[in-house]
Structures are given as structure tokens and as C-alpha cells.
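# Sequence first, then the predicted structure, then my questions.
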Amino acid sequence: MNKYHILIVDDDLNRCRVLDYRLKKFGYKTTYTTNPKDALEKFKDENIDLVISDIKMQEMSGIELLKKLKEIDPLVNVILITAFGKTQELLLEALRNGAFDFLEKVEDSDYLIEIVERGLKNRDEKLNYLYLKEKVIFEIPSEFIGEDEKIKKILKNINDISKTDSTVLITGESGTGKELIARMIHKNSKRRDNNFVSFNCAALNPNLIESELFGYKKGAFTGAYTNKDGLIKVADMGTLFLDEISEMDISLQAKLLRVLQEREVVPVGSTDPIPVDVRIISATNKNIDDEVKKNNFRLDLFYRLNVIRIDLPPLRERKEDIPKIFDYYVDFYSKKMGKVIKRIDPSVYDLLKDYSWPGNVRELMNIVERIIVIKDNSEIKKSDIPQLSILKVQQTSKGFTPQKIDDVEKKLIEDTLKFYNYDKKQASIALGINISTLYRKIKDYRIEES
């Protein structure tokens, strides 16, 4: 007798019996019911390894049942069956709610057993790492020091997220630590001994991204003198981190979707797929939900990538953590540069907490490093952070005029540029705008180096 126990749920008694017979023929222990509510009770009371459920039932739909099963056991794999064929709408809704796969032809015994075996294997892989739940210990990066409840919850969940192979979508502003979270997940997963490959989807044009991610065959294009593995293949058995995923060209989104669906990659210039086993973690600083609504990002790919969602809060929402993070980097950089900082004026902390931090922790790091570089005494004062000084413009009863707002923005840009010695890249990060936008504003406001 096979060690696995499978629960079958279908309001068609004959189909239940057919599935029951075929699964028992291959040695599986089975339980079946025509009542979804009864199925939930059986699932609670018995040690069920896999659930096969009809998607269309009278008392409760298969997707509703799926949601309730996942509430009881998030690791359970549920296969949904349908006699009327799967539509894209059904597929997307099922995947969004955690369905493992679809089964269209219950009369095909070979396919039935194939998909059941895959579901059970996936379940075993997840269970094999449950023992890590309380034992995995990782060093908390400095970016996440503090008592913010959102950050503490994210860090607490990383253990559970690391145990699965589910895709993860990390959202948050630039500088909030998205790649750090991705690396933490990889480091604490079963894939930790294999490659962690990071790629920025906004860094290259679509043609170059395609060859970089998917690889290419010799002669595929001018300059392709040899075969080259793409980054997806390089990350085989490991983790691929796709930063700025919302910037990926729509045509490449279709190719990435195939990788997720088929677990294979086709290099440029080839028709032969190469099997890959890679976990994909993606990130974006845009509102990706809006990008989907605008048809800039494929809905089906979004659902595939958005199985687990992590939303990182900006630093301005973690005001009480800012002094601790600031102190950490003061200590770090002063030791690194052989300097001694004996005192930080309390007013500095008030200034730090009042600032909006458009560049988030990355901006804070840059500011502290610069302070320590130029310090020639042992005390940090407000005057050491000029670009954080609050620009106080008295608001009249009539409010701001456009000219006054322009003046405020111009002054802020000028102060930030001066602080960074007119390093426009650093200034754009600090201001939270693209470098091209900064160049345009410098031109519009006729700002010159002084």
C-alpha cells in the first residue's frame, strides 16, 4: 500500500468512484465524498496528503473549497478537475488562490498519475524543510533594524516563505531593501548552496535582455560566436531575482511566463527547450497592480509571480526606527574610517524623523558615510546634514502659488546637489526621482554649479 492518502471531492458519485478505483490501482489510499463540507471535516480529521476536487459543484465551488483547505493547511496541494475544459479566467483565479494544477481528462490514467505524483513530490519537498521552522537563524540586515511591526512580520514570515518554491513578488520604493529580502529567502532555502542570480530588467534594451536571460545559440545574431547560457539557466537549482520586473517588455513577459509554466527555457536562435529548476523572486518599485490594469503587464504572468507578496514599507513610515539605523551606520562607518564619534546632538534625530527619505535606507547610508568622511571632530550636529533642513515656507490664507512651489523645489534641488558635490546620480536617489528628471529640472530652473 502506498503511504500517501488522497481525498477526492466531486458531487458526481460515478466520477468519484472512477478516480477512487484508478488511484487505488496504483497503491494510493483514498477517501472520497460528494459533499464539499464533508470534505473539509475529513481533511481536518484525517492525515490527507493531496486533494483532487471538481471545480464546479452545487454546494460549494472547487475554488471556494480550495481557499478553505489552504486556511487549514497552507502547504496542501489541490488539483482541480473540470469536465467542461479550463478557461483562462478559471485558470487565473485558481492559480491566484493556490491551486497546484488542473486535471481535464480524468479518463486518462497515465496523466492522472503523472499529475498526482508531481503534486505529492512537491508536497514532500515542502515538508522536508518544516524542521527548519524554529531553527533557521539569520542575521538581520541593518536596513531592517528596529521595532516596526510591518518589518518584524516580514522577517518572521521569511522562514516559512523560504521552505517553499513558490514565486515571490516584493514591492517597495527604491532603497527599501528588496534585494536583501530576496537574498535572505534564498539563503534560508534548500537552494542556498546553489546560485543566487540578480538581474535588473530596466538595465538593458529588450533584445539584450532576451539574450542575457534566455541565452543564445551560436549564429543566432551578429556577434553570437559561441553558445551562451542565459541567466535563467545559470540560476538552475538556485534562485533568480528579477528586479524592476514591471519594466520588462511585453514580448519578453510571454517568454518568462513559459519558463514558469513549462519549467524550461528556449535560447535565442534555438527551438530546443532546456529543462530548468529555478525559483523566481521578482521586485518592483512601481504599483504593479496599476501596470496590469493599464495592460503594461500581463495579467497571467502577474498571477504567476504574485503567489507570495511582500510589501516593504518606506523609511518615512518607520520613523521610530530611523535613529537606530542612523546610529548603526555612524558606528559602522566611523570604525571603517578609523574615526571616533562621541556624541550625536539630540536635535539631529528630530531632523532625521521629520525628513521624508525619498531614497529610503540607501539615502540614509549615503548621508552617514558622507558625514563621517568630512567630520573633523567627534560630534554630529544638524549643520552636518544641510539638505535635511526643513524648508519652511509660510502658507498664506490663499495657499501656495505655483511660483512659490517652484521656488521650494528649486531650493531643495540646489541644496541636495551641493551636498553631493553635484553628483547627479546620488542627488537623484536622494530626491527620489529619475536622473533624467533631475537633468530636466536643472535645465528648467537654470541651476548651475557654484
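Done, it's in. Residues are numbered from 1 along each chain as shown.
# only C-alpha atoms for contact and neighbour calcs from this point on.
Will do.
# now the helices for the stretch 351-450 of the chain?
Secondary structure of the stretch 351-450 of the chain by DSSP state H, counting those that start in this stretch: the helices cover 360-374, 402-419, 424-431, 435-444.
# take a look at this one as well, against the first:
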Amino acid sequence: MRVGLSSRRGLWAAVALLLFIASACASDPDTPPLAAAGDEDSAEADEAVIAEQPTATPDPTPTPRAVVDLASLPAAADDASFPEGVNPDYPVGAYGFTRYVWTSGSAGVLPTLVEGPRGQQYRCQDLDLPCSYNELKALHESGDPIPPELGMTDAELAELVDQLDTVRATVESMASPDDVCAAGYSRSSSQNPNMGIHMVNAALIGDGFDPAHPEILLLAHEGGEALLQSEIGECVDGSWTGDPAFEVVGAAFMLPMTPEHPEGFAGPIDNWHVHYNTCTGANSESGNLGDPAKCAAEGGRFMEVLPVWMMHAYTNPDYDSQEGVFAMFNGAIWPLSDGGSIQTERTEADFNGSRLQTIVNFEIGTVTARPGEQIVFSNGDSVPHTVTSSEPDAPGAFDTGVLGGGQTWAGTFDTPGEYQVFCSLHPQMTGTVIVEE
């Protein structure tokens, strides 16, 4: 799906009035989606030799080889768009972890999220890396070498920490929900899992990127439990009417949608996102309504695209996000999650009896299935990948063929065992398929 930039700009003024993010950032499908990809880096490889797509792999006969022109694969026209002509039958991608997300809903499988620039991204979400605000600040103060996975220089880290300190100062200046209301913010979301509630200041929308003046503040309930919308409260005449036990834990930023990924914080680890097919202002606890009729019935306004780039920044030290300072989801916010469990829950899923496995930022990962259970591989990156047996002549060998943006491959494994796989286009990418009773 692609929306012309002229119409995007026209929608920008509307966004300031109807926001949002209640449903948009909340997009938390009952079935976590999986990955999708395909684009500009494909020009680096003119062609690749791949196998035709199999349907099952107990003891397959080697399939004929074919030449595929990678440049012919579907590609996104710009950073804010989905690959043209890709309509997957399965959910594809994972909110907060992959570049593209297609979500399954009452209206079918729809494109719902684009996140980060095209190509390989720097996603500082590994629990073993210094990715949270506290950890980045400590790394800067220590003078230790910066891990290469962060992709930044000492100067960029220093600037980033200074920017995050500015966000923290704004967060700490709001000691209560009353302070947030008095500063011109109003509630625009329900209590979203691992995010809290969103409070938007419409007067700040469209004034550019300023760490000291975030368009959105994120508040979490101090008790850690969930509340119904009716129990949360509202800003009325600059005062908070509801439960006072909310604390500002971070901020979110909004910039007008442009073709290219925005320049915001220093360094490359701030991956901004754009929401598609979302319902704003709905009277629904889930807020995840991809159907225009259902959205209207819930009192919301359906938008094919919210014409803004958005991103979270968790800077309250007491709610330090081990998933990364710019993560979409924070395990320190209700529902409290152990390290790594959020990514596992959102990147591993089942759909209509199939086991879904996503390729996440040049990582195939490990998938476990039962004999005969269908496995669906989907490409969550913006460049083509394959999932290919490391031992092509061994029993159970297979090759998905080249998977471009949003493309999937489905097959079954009838023989228990452990199968090593890799990407023939990017051999450093490896993974494992485990088939067990």
C-alpha cells in the first residue's frame, strides 16, 4: 500500500485534531504478526540461483534450479511505504521488531506498520547490549568502547545521551497526571500493554523534533495493574479527573510523514514508525480495529495511513526499558515481562494451525514444530532473503526460494530432526528448524 505524499501532507492537519495513538501505537493484535521485506538493496545482487518452492520435505528429491532476477522482486518506493503489490495470506512481521507488519483482522490480512529505514537496521534490542537509557548513559560515562551493534561513534553517543537527558528532564518535571494536564496534554489512549497510556499535546504537533517538547507523554500505573478506560481518567480544565497513581515513564515523538526515514536522535538506533489501516479515537479497549465499519461503530475514525512518523523514548530510570530506550514495548510497564519474553511472544506465533517464523533484521532464528505441522517463513526485512538447507543433499533438504518484501513460504517437515539453514544471499544469516514430537 502506498499513499501519495500530497495526500499525506493534507492529512497532517487532521492528525493534530483526531489523534491517535490510542489505537495506533496500541496495535496489539491477538495473534502477533510476523515479518516482511524486500527492496532497495536487492540491486546489489543481479541474480541468485535458488530452488523452486517445495510444498513438503520428508525426503525430497532435489528440485530443478532456476535463475531469479532480484531486481524484479516487489520493492517499496520509499521508507514510508510497503512493497508494491504484496498481499500476504498470513500475518507478516512483528510490532516493534520488524520493518514491515501485516496484521490479520476481520477485514483480512492488512498492512499495518512500517518501522525504520530500508536495508539492515541498527535495532538495539538485544538484552546483552547496552540499549536502555540507563545503560547508554553508563556506557558514555565509562568511556568504554561502543559495541559495533550500536553503529555509532563516541560523539554520536555523547549527543544521544544529552538528548535523552533532556527528555528525562521533561519527564521528571511532570510529577503527577495533574502536571501533565496543566502542560496542555490530554489522554488519547487506553492503557496499552507494555506502553501505558498516551497523553498528546496537539499544540506541539508539527513544530519539528525537539527532545525538550515531546508531542506525547507515556504514563504507567504505579501499581502495575490494568484499568478499564472508564477508571483511568481524563484531563478536564487542566486537571486530572481519574486515578492519580500514574507516573510519566517516557515520551513519544511525531514528525510529518516524509518519503525518507526522519533524522531525530543522534546515531542510528532510533527506528521511527508509521501506522496504516488504523482506527483513531475508538471507544474500544483493544483499539485494534482494521475495519472501517467496525471503527465507525466504536465511535472512531478509520485512516488508511496516519501521515506521521512516530517513536517512543523511555527515560524514567525507574522504568528502564531493557528492550531498548526506543523500543515500542517496555517490559517494566504493565504487564510486567521478563527480559526477552516480549520479543519471543511477538515474533513466534501460530496462525490457523501453521507455525509462523519471521526473519527479523537479518536473523532467521530457531523454529520448533511437530512432524507434519506447517511452517511459514516470512521475510521481515526490506531486502530479499532465502531460507536454505545448509546440507542440500541431506534428507529433508529444502529451499524457500527468494522471499522479497512481505513474501512467505509454507512447507512441512515429516521427519523429526534438527535442520540447519542459512540465507544463500547473505550467508552470515543462519538458523535452525527443530522438528520433534
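Looks like it arrived, so ask away. All of these numbers come straight from a predicted model, not from anything done at the bench.
# Give me the TM-score for this pair.
Remark: TM-score between the superposed chains equals 0.20 [TM-score structural alignment, normalised by the length of the second structure]; 148 aligned residues with a C-alpha RMSD of 7.3 Å.
# could I get the helices of the stretch 351-450 of the first structure as a markdown table with distance to Arg258 of the first structure?
Output for those, formatted as a markdown table (distance: least, C-alpha to C-alpha, whole Å):
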| stretch | distance to Arg258 of the first structure |
| --- | --- |
| helix 360-374 | 35 |
| helix 402-419 | 44 |
| helix 424-431 | 35 |
| helix 435-444 | 34 |
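# Longest helix in the second structure, please.
helix 154-172 (DSSP state H).
# Could you dump the helices of the stretch 351-450 of the first structure into TSV with mean neighbour count and distance to Ile161 of the first structure added?
Shown next, in TSV, are these (neighbours: other C-alpha atoms under 10 Å; distance: least, C-alpha to C-alpha, whole Å):
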stretch	mean neighbour count	distance to Ile161 of the first structure
helix 360-374	19	24
helix 402-419	16	39
helix 424-431	20	30
helix 435-444	13	35
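# closest to Arg309 of the first structure out of those helices?
helix 360-374 (20.2 Å; C-alpha to C-alpha).
# Isn't Asn277 of the second structure up against Thr112?
Yes. In this structure Asn277 of the second structure lies within contact range of Thr112 using C-alpha atoms under 8 Å: 5.7 Å.
# Which of the two has more residues huddled nearby?
Per other C-alpha atoms under 10 Å, whichever of Asn277 of the second structure and Thr112 has more neighbours is Thr112, with 25 against 22.
# Tell me if that one really is in a helix.
No. Thr112 of the second structure: not assigned to a helix; according to DSSP: H, G, I helix; E, B strand; the rest coil it is strand.
# Name the nearest residue to it, sequence neighbours excluded.
Leaving out its chain neighbours, the residue that sits closest to Thr112 of the second structure by C-alpha to C-alpha, 6 or more residues apart in numbering is Tyr276, at 4.4 Å.
# Identify the contacts common to Asn277 and Thr112 of the second structure.
Contact with both Asn277 of the second structure and Thr112 is made by no residue, according to C-alpha atoms under 8 Å, 6 or more residues apart in numbering.
# Which of the residues in the longest helix of the second structure are classified as buried?
157-168, 170-172 (16 or more other C-alpha atoms under 10 Å).
# And the next helix or strand along the chain from that helix, what's buried?
As assigned by DSSP states H and E, the chain's next helix or strand after helix 154-172 of the second structure is helix 177-182. Buried residues in helix 177-182 of the second structure, counted by 16+ other C-alpha under 10 Å: 177-178, 180-182.
# Quick check: of these, which lies closest to Leu18 of the second structure?
After measuring those against Leu18 of the second structure - C-alpha to C-alpha - the closest member comes out as Cys181, at 17.6 Å.
# show me the residues around the closest one that make contact.
235-236, 238-240.
# Identify each of the helices in the stretch 51-200 of the first structure and give its residue range.
62-72, 88-96, 109-127, 149-162, 178-187.
# can you give me the strands in the stretch 101-250 of the first structure?
101-103, 168-171, 196-200, 215-216, 228-229, 239-243 (DSSP state E, counting those that start in this stretch).
# Compare those and give me the one nearest Ile435 of the first structure.
Ranking these by proximity to Ile435 of the first structure (C-alpha to C-alpha) places strand 196-200 first, at 16.6 Å.
# Tell me the helix or strand right after the host helix or strand of Leu219 of the second structure.
Per DSSP H and E, Leu219 of the second structure falls inside strand 216-221. Toward the C-terminus, strand 216-221 of the second structure is succeeded by helix 229-232 as the next helix or strand (DSSP H and E).
# Could I get the buried residue list for that next one?
Buried-residue list, helix 229-232 of the second structure, by 16+ other C-alpha under 10 Å: Ile232.
# Distance-wise, check Val167 of the second structure relative to Gly431 of the second structure.
38 Å (C-alpha to C-alpha, to the nearest Å).
# next one: Glu345 of the second structure
Taken as C-alpha to C-alpha, the span from Glu345 of the second structure to Gly431 of the second structure is 18 Å.
# For the two, work out which one has more neighbours and name it.
Gly431 (21 against 13).
# Great, nothing more from me.
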